[in-house]
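J.: pasting the sequence and the predicted coordinates here, then a few questions.
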Amino acid sequence: MGYLGEQIPKLGFGLMRLPMLGEDVDIGQTKEMVDRFLNAGFTYFDTAFGYIGGKSELAIGEALVKRYPRESYQLATKLPAWADAKNAQEAKDMLTTSLKRTGAGYFDFYLLHNLGAGRTRFFDEYGIWDYVQEQKAKGVLKHVGFSFHDKAEVLEEILQAHPEMEFVQLQINYADWESDAIQSRACYEVARKYDKPVIIMEPVKGGLLAQPPEPVQKVLKAADPKASCASWALRFAASLPGLITVLSGMSGLSQMDDNLRTFAGFKPLDGADAKVVEQARKTLEAIPAIPCTNCRYCVKGCPMEINIPGVFKAANSLSVYGNLESAKGNYGFETREGNKASACIACGQCESVCPQHIEIIEALRTAVENFE
C-alpha cells in the first residue's frame, strides 16, 4: 500500500506569484499556464486564503475550476487563523470564503497555514483542529495537514499533539538544507520519522535559486551548460522520498515551460549530480554573511524586543543573493511582530552575550539603511 499522494505527479503549481496586470491577476496568461500544466500531465494546484489578497483563489476559480472537470485535478488551500481573524467564527469562516471564491465544492488538501512560533496558538484557541476534522467528515475536505515555518523540535511537538494530521508542507531547498534558521533537512527528517508525506514549498527559495550568485552559477553550468539553475533546485527537492509534490510558484509562461521540461521524464539526482548540488550549496554557504547561529541570546535581554536574528536573516539574504526586493520582503516578515532595527538604542546588551562576537549594533544600523 502506497502513502497519501504517492501517485500525484511531483510538480505542483504554486499560485502565490501569479502573473499580474497592474493590481489584478492576468487571467488570460493564468489560463494558458493552467492549460499547459494539465496538458503535460500535472494535476496539483496550491493556493491560500491570503494569497494576493484573496485574488489567487478567485483566479484559480476562473482559470481552473470553471473550465475543467473537478475530478481531473487536486486543489489545495490554507486557513491562516493567526491573520485577520478576531475570533473563532471569523477563522472558521475563512473556509467558507475559500469555497465561495474558488467554487471548488471541496478541497482535496486543506492546510492550517504557517504553523510555528506564536502562530500555532490561534489554531488551538479557535478550535480549528477539531473544526477541520468535522469538515473532513462532511466531505468538504478530503485530506487535512499543515504548512510549517519553525524549528524541527517544534514540528515534532505538533505532530505528537496532532497525529490526525495527514501530511506536512515544508520549506525545503538545497540552500536551506543545513540552515540553522530554516532547518530544512531536520524538519524533513521529523516528518519522515512520523510517516507524514511531505509537500515541498520554496524549492527555488522564492526564485533566488533560479539566479543564484555567480560562483554558484559557475558550479552548476560547468556540470550541465544546458540545464537552468532552477532545474537543479527542483531536481534536488523532487529527488527526496515520501513526497506528495513539489510546489513551484510560477509567475509566467517561461517559468512554466522551464519547469515542465525539468519534470518531463524526470530523473532524480544520481551520485554525481548530488555532488554538484552539494558543491553549489557549500559555495553559497562560503559567501560572506553575518555569522548568526540564531541562538537568540541577544533577543532575551533586548529592551526593545527586536528580532535580531530575523533582521540578520534578511541582511544575509541581501548580501548573498543581491536581491533587495526579496530581502526587504524578508525583513518585513521577520519584524512584523516587534520593533524594527531602527528601534535599537545601542545599549550593547546584545553584544555582551553574543557567542559569535558579532558587532550587532553596527549590523542593525546597516539594516536600517538597506530596509527602512
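T.: The structure has been received and is ready for your questions.
J.: C-alpha from now on. contacts and neighbour counts both.
T.: OK.
J.: what residues of stretch 208-226 count as buried?
T.: By 16 or more other C-alpha atoms under 10 Å, the buried positions in stretch 208-226 come out as Leu208, Leu209, Ala210, Pro212, Pro213, Val216, Gln217, Lys218, Val219, Leu220.
J.: including distance to Tyr73 and secondary structure, could these go into CSV?
T.: CSV is the format used below for the buried residues of stretch 208-226 (distance: C-alpha to C-alpha, whole Å; DSSP: H, G, I helix; E, B strand; the rest coil):
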residue, distance to Tyr73, secondary structure
Leu208, 29, coil
Leu209, 28, coil
Ala210, 27, coil
Pro212, 33, coil
Pro213, 36, coil
Val216, 36, helix
Gln217, 35, helix
Lys218, 38, helix
Val219, 37, helix
Leu220, 34, helix
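J.: out of those residues, the closest to Ala286 would be?
T.: Nearest to Ala286, judged by C-alpha to C-alpha, of these is Val216 at 10.3 Å.
J.: nearest spatial neighbour of that closest one, skipping sequence neighbours?
T.: Take Val216 and drop its neighbours on the chain: the residue closest to it by C-alpha to C-alpha, 6 or more residues apart in numbering is Ala280, 5.3 Å away.
J.: got another, please set it beside the one above:
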Amino acid sequence: MMDFKPKKKLGFGLMRMPLLNPSDEASVDVEQVCKMVDMFLERGFTYFDTAWMYHDFNSENVVKAALVDRYPRNNFTLATKLHGEYIKTKEDRNRIFNEQLRKTGASFFDYYLIHGIDEELLEIYEKLDCFNWLLEKKRAGLVKHAGFSFHDTPELLDEILTKHPEMEFVQLMINYLDWNSEWVQSRACYEVAVKHGKPVTVMEPVRGGTLANLPQDIEMLFKEKDPAMSIPSWAIRFVASLDNVMVVLSGMSSIAQMEDNTSYMENFKALSEDEKKLCLKAGEKLISKLAIPCTGCSYCTSGCPMKISIPKYFKMYNENTFDDLEEKEWSVKYEDYPQLLENGGGKVADCIACGQCEGVCPQHITIIENLKMIARHIE
C-alpha cells in the first residue's frame, strides 16, 4: 500500500503562502511562491497540497502559475480536495472537480481527498455518494490515489475505514502538542490508520505556527538539547519519525521557512526515543498555557462578512496568555494589532455572530464567544 509514497517526506502545503496584503487571503505573492517552488523541487521534494477554498479560493490558481505552467507534469505530485460545505447536489461534485482541473491546469490529480471529514460532513459525503464518485474519477484516470482528510474521533475514523477500505490513505492532524490531547487525539487516530494499513499524510505538524513560537522556558528545552536545530524542526521531525507517515505538510509562507524545512528534511534522520520524549514533554508544558486551540487554518476567514482575521487574533491572544493570567494581566502587543486592521480588516468587536466561521471550523472552536472575550481585552 506504500508504493505510492513520495521519496521525501516533506510536502509543500499551499494554504499559508506569502501575501501581498495581510488582510486579503487571496493576494498571494506569486513571485515569491515561484522562488519557493523552485527551491523545493531543486532539493528533490515533489509533493504539493492545495484545496478548493484555500487562500479564498485562489490557491489552485497559484498552483497553475507557480508550478504547473513552469514544470513538466511528471516533475511533481499534486493533491487537492473536495469540501462538503460547497456541494449541495451530486452535480456540484463534477462542477467543482472540473473547475479544479481548469484552475490548476494539471490534467489529473495524483492525490484527491474528500476533505475535512467530521460527523456532520460525513452525512453530506455519504448522501451525495462521494466515495464512489471519487473511485469513478480514479477509474477514469483523473485521480491516481483516493483518500480523505479527517477531523473527528478515532472511533469515527475506524468506522469510515471499515466501511470504505478502498480509500488508500488518510490525512490527519498530528503534532506533539495534540499527540495525547483529548480534543484532537492525534495518537489514537494515527493508531487507527496503522491498524487499517493506511499511509498517513500529516497536516498541522507545527499547529499553525504555535510550535514555531514557543514560550522561552519551553524553547530552552530544545536549545539545550541541540542549539543548531530550529524550533519548528522539532515539530516536523517528530511526526516525520512516525513509521506510517508518508508525507508531512508544512504551510510555508516565506523563503526562509522553505530554506529551513528543506535543510533538515532533504536527508531526513528520524528522532531518537529520547528526542521524541523531549517533544512530548514540551507539548505537556505548552498545553497548560494555550488558551484557544486554533491551528490557524483560516477556513473561518474566507466567508466572514466583516473580514475579521480570526486566526491572527487568536494567535495574538495565545501569545499574550502564555503566562498565568492571575499573576500577569493580559497585555496586547499593540505593534501587532494595527496590522490586523490595515487594508480593510475588521475589528474583533465587529463580529455579528452569524456563525459562518463556526460552521467550517475543523477544531469546533466556539469562535464567537472567544472573539467576544478578546474584544473585552483589546477594545
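T.: Everything's here; your move. This structure is a prediction, so every number in the text was calculated from the model and none was measured.
J.: what strand or helix carries the equivalent of the residue nearest to Val216 of structure 1 over in structure 2?
T.: Using TM-score structural alignment as the criterion, Ala280 of structure 1 maps onto Ala282 of structure 2. Under the assignment given by DSSP states H and E, the secondary-structure element containing Ala282 of structure 2 is helix 273-287.
J.: which other helices and strands does that helix contact?
T.: In terms of contacts (3 or more C-alpha pairs under 8 Å, 6 or more residues apart in numbering; DSSP states H and E), helix 273-287 of structure 2 is packed against helix 216-225, helix 231-240.
J.: so which of those comes closest to Asn61 of structure 2?
T.: The stretch from those with the least distance to Asn61 of structure 2 (C-alpha to C-alpha) is helix 231-240; that distance is 27.2 Å.
J.: following the chain past the closest one, name the next helix or strand.
T.: In the C-terminal direction from helix 231-240 of structure 2 (assignment by DSSP H and E), the next one is strand 245-250.
J.: distance of the residue mapped onto Pro215 of structure 2 from structure 1 from Ser319 of structure 1?
T.: With TM-score structural alignment as the matching criterion, the partner of Pro215 of structure 2 in structure 1 is Pro213. Taken as C-alpha to C-alpha, to the nearest Å, the spacing of Pro213 of structure 1 relative to Ser319 of structure 1 amounts to 10 Å.
J.: Ala59 of structure 1 now?
T.: Using C-alpha to C-alpha, we find Ala59 of structure 1 at a distance of 35 Å from Ser319 of structure 1.
J.: quick check: end-to-end length of stretch 47-59 of structure 1?
T.: End-to-end distance of stretch 47-59 of structure 1: 10 Å, with C-alpha to C-alpha as the criterion.
J.: in structure 2, what range does that stretch match?
T.: The counterpart of stretch 47-59 of structure 1 in structure 2, counting by TM-score structural alignment, spans residues 50-62.
J.: and for Ile174 of structure 2, nearest residue in space, chain neighbours not counted?
T.: For Ile174 of structure 2, the nearest residue in space outside its immediate sequence neighbours is Ser186; the separation is 5.0 Å by C-alpha to C-alpha, 6+ apart.
J.: wait, the one you found touches Met173, no?
T.: Yes. With contacts counted by C-alpha atoms under 8 Å, Ser186 of structure 2 reaches Met173, the gap being 6.4 Å.
J.: give me the more crowded residue out of those two.
T.: Met173 (27 against 23; other C-alpha atoms under 10 Å).
J.: map the more buried one across to structure 1 for me.
T.: Alignment of Met173 of structure 2 against structure 1 is given by TM-score structural alignment, with Gln171 as its counterpart.
J.: okay, now the residue mapped onto Phe76 of structure 2 from structure 1: neighbour count?
T.: Across the two structures, Phe76 of structure 2 finds its equivalent in Tyr73 of structure 1, going by TM-score structural alignment. A count of nearby residues for Tyr73 of structure 1, using other C-alpha under 10 Å, gives 17.
J.: same question for Leu159 of structure 1.
T.: Leu159 of structure 1 has 18 neighbouring residues, counting by other C-alpha under 10 Å.
J.: that older thread, gap between the residue lying closest to the match of Pro215 of structure 2 once chain neighbours are set aside and Tyr297 of structure 1?
T.: Nearest-residue entry for Pro213 of structure 1: Tyr321, 5.8 Å, with adjacent residues in sequence omitted and distances by C-alpha to C-alpha, 6+ apart. Between Tyr321 of structure 1 and Tyr297 of structure 1 the distance is 27 Å, computed by C-alpha to C-alpha.
J.: all strands of the stretch 51-200 of structure 1, in order?
T.: When assigned using DSSP state E, counting those that start in this stretch, the strands of the stretch 51-200 of structure 1 occupy the ranges 74-79, 107-115, 141-148, 168-171, 198-201.
J.: ok so, going back, can you name the next helix or strand after the helix holding Ala282 of structure 2?
T.: Reading on from helix 273-287 of structure 2 to the C-terminus, the next helix or strand found by DSSP H and E is helix 310-320.
J.: now do that following helix: which elements does it pack against?
T.: Under the contact rule (3+ C-alpha pairs under 8 Å, 6+ apart), helix 310-320 of structure 2 is packed against helix 367-378.
J.: flag every buried residue along the helix it packs on.
T.: Taking 16+ other C-alpha under 10 Å as the basis for neighbour counts, the residues of helix 367-378 of structure 2 that come out buried are Ile367, Ile368, Asn370, Leu371, Lys372, Ile374, Ala375, Ile378.
J.: list the contacts for the third one?
T.: Spelled out, that is Asn370 of structure 2. Taking C-alpha atoms under 8 Å, 6 or more residues apart in numbering as the definition of contact, the neighbours of Asn370 of structure 2 are Ile292.
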